[in-house]
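Student: Here is a sequence with its predicted model. Questions after.
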Amino acid sequence: MLFMKKSYLFSILFLSFSTAIFAQKQPTKSVLNFDFETIENGNPKGWENFGNETYQKALDSLDVKSGKYSVSLSYTDGNLGFKAWAFTLPDNYKGKSITLSGFIKTENVSEGHAGLWMQIDPSLGFDNMNKKGIVGTTEWTKYEIKLPLYPDKTDKIYVGGLLVGKGKMWLDDLKVTIDGKEIQKIKPYFKEVFPAQLDKEFDESSKITTFDYTSTHISNLKMLGLIWGFLKYHHPKVASGDLNWDYELFRIMPKIISAKSINERDEIFSTWISSLGDFKTTTFKQSKDEIKIQPDLAWITTSNFSSKLTTLLNKVKIAKRTNNHYYLAFHSGVNNPDFKNENAYAKMVYPDTGFRLLTLFRYWNMIQYFFPYKNLIEEDWKMVLEEFIPKFIQAKDETEYTLTILEIVARIHDTHANVWEGNEVLNNFYGSKFAAAEIKFIEEKAVVTQFYDDELGKESGLKVGDVIASVNQKTIEEFVKEQIDRTPASNYPTKLRDIANLVLRTNDDELSIEYIRDGVKSQRKIATYSSDKIDIYNFYQSHNPSFKFVEKDIAYINLGTVKKDFLPELWEQFKNSKGLILDLRNYPSDHNAMYILGSYLVYKKSKFVKFTKGSLKHPGMFSFYTTYSVPNKKDKNYQGKVVILVNEITQSRAEFHAMAYQQSPNAIIMGSTTAGSDGNVSIISLPGGISTMISGIGVYYPDGRETQRIGIVPDIVVKPTIEGVKNGYDEVLERAIEYLNKN
């Protein structure tokens, strides 16, 4: 999965529009003003708008699709950005999918697109037609977008239209349907209310403030974190949704902090567990599945708890559990964890001490029991819990709090894990302005590889191939050392990939740099720009065409842009070539292309991957459960050599594709270390409205070899050089062509 594309940027902006949740008990009697005909104070009733001030919104009575009115958006002058009309659906609805359709007319749309947009909160679905947006001048045309529905998880649904870049667009006659039926004809759906949701005691504060702690406090809080999380995922009472488990933490925590002795502490724990009530136990049978990771529960007997507490914990360990849990489910078909009913407490910009410890305990236990690569953390995760207790207590403001989260997230070594959704605190910390130069680490040096804007690049005085030696009197080596521990990634090259984006980022209008060109070190000041003036996401976008012949008999396919529907046509062009280059130094634009393209490359149906999944009945256990195969076309087998290009940008879906194409008997992997992060992601919400993710399923080769952290290992290692960058060479591609000509 990739998160730094423009579509995600606009998703970030839209997320800030989210406000309340569905709380009404009766259908809302509101006007679904999808045709803009109901006007109030000169505006279409129920509609809001947001985005850049350089855009004008208007009610139009002259250019309409039908009726008296349409609405328009137009760019005026100044910084480019976007503007959107937005309507919040008054209710929640049950169904498989929701479709937004409507008519759009455009005039001279450029440097962006016009389109419909729809968002389902919290972070369940988003589409702004980024990949199929409208450009140029067009007459009234009907468009539609569709998203899957998750009614039991949905808080709010937003619909509307937007303009990105220059030009003008008109919007009219919208329609929203659920599984083909107009929502006006569908009864609203109300989620089941659990007792846990009615507990409001600590909505405003945990009532736990910062305190002077000792090593005993830290030890006791560590045991609280262990036991609280163990009960959360093992005790049937918690699974039922009868208890707000966050708030139960705030009820027990002051008692644990005040405990005068270990005996008193253990008695508090024992009384607490007993108060949860009795439950049925069971004898667990040996699983028939191949187990990859066993639960880590030895601490129950090695922590020197009292015999009474140990007995109670061991009884909970064998509690009879079902596959229904208030705080956890597994996504259908994929089986990655769904951390549901986890309140993000978004209004708490800087949560108090109790909530900060809740953040640590919640995240730590999610990793402890449901991170499929916990075995690759390569340190005792329980010691990490103890290490971070004082860090979360001491975090003195929202910046330190957010950076502490980033630091513990980095400890799981997963490139999918980060603090996502355009976190404002991190944006302010790292800076909202960027130099025009794009930086990559080449030969472990910070090298200018291209410019986000050519004219601004010329003004900077820098050239492609320049090596940045220091920024604001801090050497690049010092900068990397400073950032490395809070840069979540599966391996070192991928950490450098992400740190590169921070090298020339700041809140200042300029940066003082030292750079090396042709062995000579120079100094200069370079200007910085806001993101609406330069395309800072250029690094992640694929610029090569989908298909071409790089030599007469060597074909090239760019998986970052190719679509599955074009592959049969492309097959006719490359089937008789002697060599095929598959470029995966990008994020594949079409996941299903893998099966079609792969079927041309393998000579027989070939298993290429197997997965592990977690367990609700045995939290912390991961077992292998299924394999995937590349199908083959018996009459269409590519006979030429295949070279698959990879590097640190090859992540998740791209790594998955590489594993499939590797099944070709004529294929090799060429390039450098990939991101080492595969598997469908699971979202984790933390207090303060902070969102992170994990790789939610284990992805392995059929023989059990790891892919996480290791990535797709090249058969032939080829890395760019500074000299090659300076001269505009794609050395990895050139090496692939050389290989195919010799073999």
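Tutor: Sure, I can see it. Numbering: from 1, shown residues only.
Student: C-alpha only now, for contacts and for neighbours.
Tutor: Will do.
Student: Next secondary structure element downstream of the longest strand along the chain?
Tutor: Counting residues, the longest strand found in the chain (DSSP state E) is strand 97-121. Once the chain leaves strand 97-121, the next helix or strand it forms, by DSSP states H and E, is strand 125-127.
Student: hold the first one in mind and look at this next one:
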Amino acid sequence: MKRLIFIITFLLMTKTFYCQTNDLNTKPVTIDNEFNSSSKIKEISLNPTKVENLKTLGLVWGFLKYYHPNIAKGNFNWDYELFRILPKIINSKNNEDFDIILVKWIQNLGTFQENQKANENLGEIKMKPDLDWISNSKFSKELTELLLSIKNAERTNNNYYVNILFDGVGPPSFLNENPYSKMKYPDAGYRILALYRYWNIIQYYFPYKYLIGEDWKNVLKEFVPKIISAKNETEYTLTILELIGRINDSHANVWGGNQILNNYYGINYAPLNLTFAENKAVVTYFNDNNLCKEIGLQIGDVISKINDESVDDIVKKNLKYTPASNYPTKLNNIALRTLLRTNDTVLNIEYISGNQLKNKMIKVSSSNKSLIWKKYFDNTADTCFTLISPKIAYLNQGSLKGSHISKIWKEIKNTNGLIIDARHSPTYSPLDSLCNYLYPKKIPFSQFTIGSIKTPGLFTFEYIDSAGKENTGFYKGKVIILVNENTQSASEYHVMAYQKAPNSMVIGSKTAAADGNVSPIFYLPGEIMTMISGMGVYYPDGEETQRVGIKVDLEIKPTIEGIKNGQDELLEKAIEIINEH
């Protein structure tokens, strides 16, 4: 059951969202229609005091959303309650007035039972809720005590706005977040809602918040003026994209082919693929070999400028709009999603071929997009298995099925070495079947942290995952696993298992560092589609995988010369290691 967390599809996520919403039409939250077309807050004039007040309101609003039992029951449309309180907060006269407004607002939410022990979790704690701000914000005594009583309120494992999947041992699901799909450029109130919604999802249900690298509360304050000042749908969407990027998670992005971002980056693509090698943008693939000859570019050529702007400058400009767990994965995404796009019909390319600096005008087309993505995501090979030599076997996990392994193992078992190529995502999840042959016994290889409905912001270690079985005939040869920045999520998880095999070795470069499952898709106003890593994934000893990637035993990176010569340098090194073994 636990492995199901890795095969949630976008289709299932989006269907689940609408089904869940339709099933709850009788909730009081669905009857409130006052702000269906507008928050009635078109503009917000800011000064430092108002920015600070709006930051604090974001803290309190999100805390109440996940901690107050009556909001959890669906007794309030919490989006619309924000629009009711916002004008009062914006117009508050001083700190005393600000606190009185919040106290009256909270008191109107109704009574509840306090029972701190009912919310206790006996698991090993990885991350505690960040609630010190309640006592440290210099609120009035009345407001502080009221918030602390809500912190200690008795809660159940049910909340209208969030659910922990798989009977409480899976990722969080935010199924009842209205996408407000007709608001491509939401008004100021709805833009603030977008900021508060996303910020508080991260605050309470992102398992790696402690790895963000900065105080997340400071990010909330920083983005208050940014989100309010966004003048159009493009600026709004880019601000959300920048906010998403600040959590440093390769699973997090604006997904779903967002048309606003497509128009911003360009709908037309050049007919070739790039990758970064030796910190240079290098040509690695052509969609059309005839076109390759026509334009004169060759595999291994280095692109230095695009439309008279250096690649280095383009990278610097786009880093904040390129969410990923680490810098190599950001570069990989920029190469794929950003560099060779335009709304014009041509791109002016400056490039280095051999030792010569050249310029070319390249025709671009929207039809190239599908070819580029097909190449990037194509997990298929002529076969998932081949014998490189009589004593070296090769498996491509992108197309490997568990059912294949028993049929091909007789050709693998007596080889000196097995190369497992994990540079593609596993389509069929062969982990258990393959580990049954690689392991001498059942071995733990990972453990997970899970969030909490009763105590939002708390993450505890809940279970350890194992693979393998008793097997005296386990594989005795050298096992080499190939990884790079395309090794992400389920692929990283498979590598964690493979590297527990006796005599195994991982070679390559830093992986995408977003291991394991994701939360189902959720939405921000304007129907901005996004998701996050939903559960913490760690080695059995607690060692991190997020942001740092899978442990690599030998770092090997492609070189420009190797790309130019058509070499697979990781594969060549794996063969060399096995031959020396």
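Tutor: Received it, and whenever you're ready, just let me know what you need. Note that the coordinates shown come from a computational prediction; the quantities given were computed from them, not determined experimentally.
Student: hmm, back to that, how about the longest strand of the first structure: buried residues?
Tutor: 97-107, 109-110, 112-121 (16 or more other CA atoms under 10 Å).
Student: Check which helices and strands that strand sits against.
Tutor: Contacts defined by 3 or more CA pairs under 8 Å, 6 or more residues apart in numbering; DSSP states H and E place strand 97-121 of the first structure against strand 125-127, strand 134-148, strand 156-178.
Student: of the ones you listed, which approaches Ile668 of the first structure most closely?
Tutor: strand 125-127 (36.2 Å; CA to CA).
Student: How about the contacts made by the residue nearest to Ala114 of the first structure when sequence neighbours are not counted?
Tutor: In this structure, Ala114 of the first structure finds its nearest non-sequential neighbour in Leu163, 4.5 Å apart by CA to CA, 6 or more residues apart in numbering. Leu163 of the first structure makes contacts with Leu73, Ser74, Phe82, Lys83, Ala84, Gly112, His113, Ala114, Gly115, Met169, as judged by CA atoms under 8 Å, 6 or more residues apart in numbering.
Student: what do you get if the cut-off is 7 Å, keeping everything else the same?
Tutor: Leu73, Phe82, Lys83, Ala84, His113, Ala114, Gly115, Met169 (CA atoms under 7 Å, 6 or more residues apart in numbering).
Student: any idea which of these is closest to Ala469 of the first structure?
Tutor: For the contacts of Leu163 of the first structure, the nearest to Ala469 of the first structure is Phe82 (36.4 Å; CA to CA).
Student: Over in the second structure, tell me which residue corresponds to that closest one.
Tutor: Matched by TM-score structural alignment, Phe82 of the first structure corresponds to no residue in the second structure.
Student: Mind telling me what element His657 of the first structure is part of?
Tutor: helix 653-661.
Student: The very next helix or strand once past that helix aligns to what range in the second structure?
Tutor: Toward the C-terminal end, the helix or strand that comes next after helix 653-661 of the first structure (DSSP H and E) is strand 667-671. With TM-score structural alignment applied, strand 667-671 of the first structure matches the range 504-508 in the second structure.
Student: Measure the mean distance from that stretch to the first structure post-superposition.
Tutor: With mean CA distance after the TM-score superposition for the first structure, stretch 504-508 of the second structure departs from the first structure by a mean of 0.4 Å once superposed.
Student: what angle do the longest strand of the first structure and strand 156-178 make?
Tutor: Interaxial angle, strand 97-121 of the first structure versus strand 156-178 (axes from the mean of the first three to the mean of the last three CA atoms, to 10 degrees): 180 degrees.
Student: Tell me which of the helices and strands packed on strand 97-121 of the first structure sits most buried.
Tutor: When these are scored by mean count of other CA atoms under 10 Å, the highest mean neighbour count falls to strand 156-178 (a mean of 25).
Student: And Leu434 of the second structure? What does it align with in the first structure?
Tutor: So Leu434 of the second structure corresponds to Leu597, using TM-score structural alignment.
Student: if I look at the closest residue to its match other than its chain neighbours, how far off is Ser546 of the first structure?
Tutor: Nearest residue to Leu597 of the first structure in three dimensions, chain neighbours excluded: Leu567, at 6.8 Å (CA to CA, 6+ apart). Distance of Leu567 of the first structure to Ser546 of the first structure, given as CA to CA, to the nearest Å: 10 Å.
Student: Could you look up the SS state of the match of Leu434 of the second structure?
Tutor: helix (DSSP: H, G, I helix; E, B strand; the rest coil).
Student: Brilliant, that's me finished.
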